[in-house]
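Asks: Make a model of this:
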Amino acid sequence: MTIAKKIADKIAELPKDSTFGYADLPIRSEEYVTAAKALERLQKKGIIRKLSKGIFYKPNVTVFGELKPREEDILRPYLYEDGKRIAYITGTSLYNQLNLTTQIPSLYKIASAEKRIYINRGGIKAKPVKSYAPVTDKNYRMLGFLDAMKDLNSIPDVDKKSAILIFLRRLGKMTPKELDVLIKYALLYPPRVRALLGALLEQLDVAIDIKELKNSLNPLTIYRYNLRDTTLTTQPNWNIV
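Replies: Coordinates of the predicted model:
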């Protein structure tokens, strides 16, 4: 099978709006020059569009015209390496998805433990932040949730009363096994995150051991979240004010 045929077959399998790069195609590095010519022909036929150098997308054409891919789809190639997730979107963009803020950022933050990811292409700009654990498809949502607790004081226009309710609802939907994993990741985060998670779990009265969170904290340290008007009644037990 020719390289062009392999590429065409792979692209035919992709859903509309999806983005991809050379690493997502069934080709070897020494075949990139031939692949580039094949991709150029597919662009001329309108089968794919070029987003930026080495990044393409399969357009979705509707009765209303061609739809641009979602920004999260545009960012997707930067979040994976050799088919494995190595990064995730955090910061205000994530907190908007969690309903913690209505603001939409002009600059994305991409968290990764393996590399620093900068993007400045077209209308997409992103800067790197260090993740607290290696990122996988299984844990990136948990890491993002812990990021929200870490950044609670700095989330734009956040309503802390609503935020606590959102945190409690999300934790309430987790299984005991998932909560145990979340605690293990929380131990990698700053003490204020561990304190807030401990207070939330104590309030939910879940059937898991939270002593490890408590024992990881300095009993003399005060954690300032300004949660006086929230429903988190357990905060004094965790030195949260």
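Asks: going forward, measure contacts between C-alpha atoms and count neighbours the same way
Replies: Noted.
Asks: How about the longest strand along the chain, which residues are buried there?
Replies: The longest strand of the chain (DSSP state E) is strand 124-130. Using 16 or more other Cα atoms under 10 Å as the test for burial, strand 124-130 gives 126, 128, 129, 130.
Asks: Likewise for stretch 54-71?
Replies: Within stretch 54-71, the residues scored as buried using 16+ other Cα under 10 Å are 55, 56, 57, 58, 59, 60, 69.
Asks: Likewise for stretch 143-161?
Replies: For stretch 143-161, by 16+ other Cα under 10 Å, it's 143-152, 155-156, 158, 160.
Asks: What's the local residue count around the closest residue to residue 83 other than its chain neighbours?
Replies: With Cα to Cα, 6 or more residues apart in numbering as the criterion, residue 83 has its nearest non-adjacent residue at 7.1 Å, and that residue is residue 24. Residue 24: 16 surrounding residues under other Cα atoms under 10 Å.
Asks: before we move on, what about residue 180?
Replies: Other residues lying near residue 180 total 15 when counted by other Cα under 10 Å.
Asks: Let's compare: structure for the following, please.
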Amino acid sequence: MDFQKYLECNFKYEEPIFAEELKQKLNANPNTIRQYLKKATDSGVIVRYALKNGIYYKPNPNALFRSSLNLYDVIKKKYLFDQNTNRIGYITGLSFANELRLTTQNALAYEIVTNRETMRSRKVLYGKNTVFLKKPRFRVNNANYKLLQVFDLVSNFELYCDVTMEESMEKILDYLKDVKISKGRIKKMLIFLSRERSVIYLQE
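Replies: Below you'll find the predicted structure:
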């Protein structure tokens, strides 16, 4: 098998390449994959990701500065989407509150809820960067991830947000504008959550 050709045809520059992913796609044993990866690394076709074993990427020869791999891209591919680009997870906590501009606090770590996690909560290190993984209460999919994301935020609103629920409502509703539930129903759910801090059942 021409492994280097396979890498060239199936992965973009600076896209995370997981050893485990290659083992599944090529239906090869771990020793064979390790040999392929070592040869490709030695020849400079791919580069080892410095922050975590088992992750590689193709360096961009046209990069203005030294080609590298972004941690968010690793998280996105490993925890947020499956191989068919279906949603399997979402970012929560301070990072999400920052995205909605509901806080001025800076997140010191990523908090991720993902179908790929089986434990209630677990810490994973990528070099000096911390990623907290959480098992979802309900299985995450394309249709429900935004609602789950918002409900997690509202359930811990005082912990993450610097503004009141009333001040944040417009931004939250704007984030949910493409969700196929009426604004009125969403608003009622958010108000209920903010008062009761309880979990609402979501139909998948």
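Asks: if we can go back for a sec, out of the buried residues of strand 124-130 of the first structure, which comes closest to residue 215 of the first structure?
Replies: Among those, residue 130 lies closest to residue 215 of the first structure (Cα to Cα), at 25.5 Å.
Asks: which one in the second structure is aligned with the closest one?
Replies: Residue 130 of the first structure maps onto residue 135 in the second structure, with residues paired by TM-score structural alignment.
Asks: Please report how far its match lies from residue 148 of the second structure.
Replies: For residue 135 of the second structure, the distance to residue 148 of the second structure equals 12 Å [Cα to Cα, to the nearest Å].
Asks: again, but for residue 2 of the second structure
Replies: As judged by Cα to Cα, residue 2 of the second structure and residue 148 of the second structure stand 43 Å apart.
Asks: what about the helices in the first structure?
Replies: 3-13, 32-44, 71-79, 92-97, 140-150, 160-172, 176-186, 191-204, 211-215 (DSSP state H).
Asks: how about JSON lines for these, with distance to residue 224 of the first structure added?
Replies: Listed next are those as JSON lines, based on distance: least, Cα to Cα, whole Å:
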{"stretch": "helix 3-13", "distance to residue 224 of the first structure": "51"}
{"stretch": "helix 32-44", "distance to residue 224 of the first structure": "53"}
{"stretch": "helix 71-79", "distance to residue 224 of the first structure": "33"}
{"stretch": "helix 92-97", "distance to residue 224 of the first structure": "20"}
{"stretch": "helix 140-150", "distance to residue 224 of the first structure": "11"}
{"stretch": "helix 160-172", "distance to residue 224 of the first structure": "12"}
{"stretch": "helix 176-186", "distance to residue 224 of the first structure": "18"}
{"stretch": "helix 191-204", "distance to residue 224 of the first structure": "8"}
{"stretch": "helix 211-215", "distance to residue 224 of the first structure": "17"}
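Asks: for stretch 80-91 of the second structure, which positions count as buried?
Replies: Quick answer for stretch 80-91 of the second structure (16+ other Cα under 10 Å): 80, 81, 87, 88, 89, 90, 91.
Asks: Closest one to residue 74 of the second structure out of the residues you listed, please.
Replies: Closest approach to residue 74 of the second structure among the buried residues of stretch 80-91 of the second structure (Cα to Cα): residue 80, at 9.6 Å.
Asks: how far away is the closest one from residue 17 of the second structure?
Replies: Remark: distance between residue 80 of the second structure and residue 17 of the second structure (Cα to Cα) = 15 Å.
Asks: And residue 32 of the second structure, by the same measure?
Replies: As judged by Cα to Cα, residue 32 of the second structure and residue 17 of the second structure stand 16 Å apart.
Asks: next one: residue 3 of the second structure
Replies: Residue 3 of the second structure is 13 Å from residue 17 of the second structure, by Cα to Cα.
Asks: what about those two, which has more around it?
Replies: Taking other Cα under 10 Å, residue 3 of the second structure and residue 17 do not tie; residue 17 has more neighbours (24 against 14).
Asks: what do we get in the first structure for that one?
Replies: With TM-score structural alignment as the criterion, the equivalent of residue 17 of the second structure in the first structure is residue 20.
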